[in-house]
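> heads up, no residue letters with this:
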């Protein structure tokens, strides 16, 4: 009986050691070959109450924009909406309302939505209000602003209406600062 108990214990030790070695090898393989995060991994709360699932945008360009309702660049909403309508067969725009710059966004999501619809007829998807920089940065912007995450570039969000263009395969193409308007050739050259 003691002999069987000894053999059972020995078998458990062997299985445990084997499992540890396999897990260590698996971790090493995953560390060396891990797939980079993709824009398609992200989901975020919609201002309409649902979820914006980036995986549903596969096969289209995606223009991600940090927006604000009380900014000198706010009239870009008009250009963004026109761009969205003109290229809706191959482009989706996602606006991320943010109050990270000089208190230029409403605090209530209903006010943001109402403002955008009433003043600019916005129909493209908007998220709930988020942070696009700092310690509470929303994961999408953390991904977009770090080359270690997106594989393409590091970017600093300098103000409202920064834009990130992603290709139909989910690859980040470019970051545009606030002064690059939605109708600029810098953006349109990718869509024509």
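Arrived safely. The structure displayed is predicted, hence computed values, not measured ones.
> from here on, contacts and neighbour counts on C-alpha atoms
OK.
> on the three-state scheme, residue 6 is what?
Here residue 6 is helix, with the state taken from DSSP: H, G, I helix; E, B strand; the rest coil.
> so what's the residue count around it?
Residues lying near residue 6 (other C-alpha atoms under 10 Å) number 11.
> quick check: it vs residue 12, distance?
For residue 6, the distance to residue 12 (C-alpha to C-alpha, to the nearest Å) stands at 10 Å.
> just want the most central residue of this structure.
residue 140 (2.7 Å; C-alpha atoms, centre = their mean).
> quick check, that residue in contact with residue 39.
Yes - at 7.4 Å, residue 140 counts as touching residue 39 under the criterion of C-alpha atoms under 8 Å.
> if we can go back for a sec, give me the residues contacting the one helix or strand the residue nearest to the centre of the chain maps to.
Here residue 140, judged by DSSP states H and E, is contained in helix 139-144. Contacts to helix 139-144, defined as C-alpha atoms under 8 Å, 6 or more residues apart in numbering, come from residues 39, 42, 132, 133, 149, 150, 154, 155, 164, 172.
> alongside the first one, take a look at this:
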């Protein structure tokens, strides 16, 4: 009985140490939990994306750049098996994502077939910016000037590239940086 108790105690201690080690090693840009789009599910960004190359994008469902969802999905599928993910953050900061989150989810998932992770609608600039975009702005010095700004984040959680709305997600500047970073 004592052996079983010791084994359980040891297992518990290893679990706590591993969790604390992961938390300590989590890059600042991922050290947050976000709600998934049109869901009550919470996404621990560190658990989901630690050690991956990310393209973080502020999206909008009613913007002239909304068609970029197709290229973002293409990019995600091209590199996802190599430790890469696109992560979308819908925002109405530029009055281009009006209506309910349910409507936003319909545009993303049904109209454009998005399979990459989409977080709940939030602000991406100013005093109300969500924690991820606040950290991105601290690192890069660049807040989104419009929808579909793209931020390339390396495996260590550092912002290494910023791309404006007018640059297609499949532009060679982005794909080459992803290739080099993977």
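On my side now, so go ahead. Not measured: the values here are computed from a predicted model.
> would you map the helices across structure 1?
Applying DSSP state H to structure 1 gives helices spanning 2-33, 76-86, 109-120, 139-144, 147-150, 185-191.
> now, of these, which is deepest in the fold?
Stretch with highest mean neighbour count among these: helix 139-144 (a mean of 20; mean count of other C-alpha atoms under 10 Å).
> in structure 2, which residues correspond to that one?
Counting by TM-score structural alignment, helix 139-144 of structure 1 falls onto residues 131-136 of structure 2.
> just give me the match in structure 2 for residue 67 of structure 1.
Residue 67 of structure 1 maps onto residue 59 in structure 2, by TM-score structural alignment.
> its match and residue 68 touch, don't they?
No - using C-alpha under 8 Å, residue 59 of structure 2 is not in contact with residue 68; the gap is 9.1 Å.
> intersection of neighbour lists for those two?
With C-alpha under 8 Å, 6+ apart, residue 59 of structure 2 and residue 68 have common neighbours residue 148.
> between the contacts of helix 139-144 of structure 1, which is nearest residue 25 of structure 1?
residue 149 (23.9 Å; C-alpha to C-alpha).
> would you check that that closest one makes contact with residue 155?
No - using C-alpha under 8 Å, residue 149 of structure 1 is not in contact with residue 155; the gap is 11.6 Å.
> quick revisit: tell me the buried residues within the contacts of helix 139-144 of structure 1.
39, 132, 133, 149, 150, 155, 164, 172 (16 or more other C-alpha atoms under 10 Å).
> how about the strands in structure 2?
33-35, 42-44, 53-59, 84-90, 150-153, 159-163 (DSSP state E).
> so which of the helices of structure 1 is nearest residue 178 of structure 1?
The nearest among the helices of structure 1, by C-alpha to C-alpha, is helix 76-86 at 9.3 Å.
> residue 89 of structure 2 maps to what in structure 1?
Looks like residue 89 of structure 2 aligns to residue 96 there (TM-score structural alignment).
> so what's residue 33 of structure 2 up against?
So residue 33 of structure 2 contacts 42, 43, 44, 45 (C-alpha under 8 Å, 6+ apart).
> neighbours around the counterpart of the first one in structure 1, how many?
Just to be clear, that refers to residue 42 of structure 2. By TM-score structural alignment, residue 42 of structure 2 lines up with residue 51 in structure 1. Neighbour count of residue 51 of structure 1, defined by other C-alpha under 10 Å: 14.
> what sits against the closest residue in space to residue 51 of structure 1 that isn't next to it in sequence?
The shortest distance from residue 51 of structure 1 to any non-neighbouring residue, by C-alpha to C-alpha, 6 or more residues apart in numbering, is to residue 45 (4.6 Å). Residue 45 of structure 1 is in contact with 51, 52, 127, 128, counting by C-alpha under 8 Å, 6+ apart.
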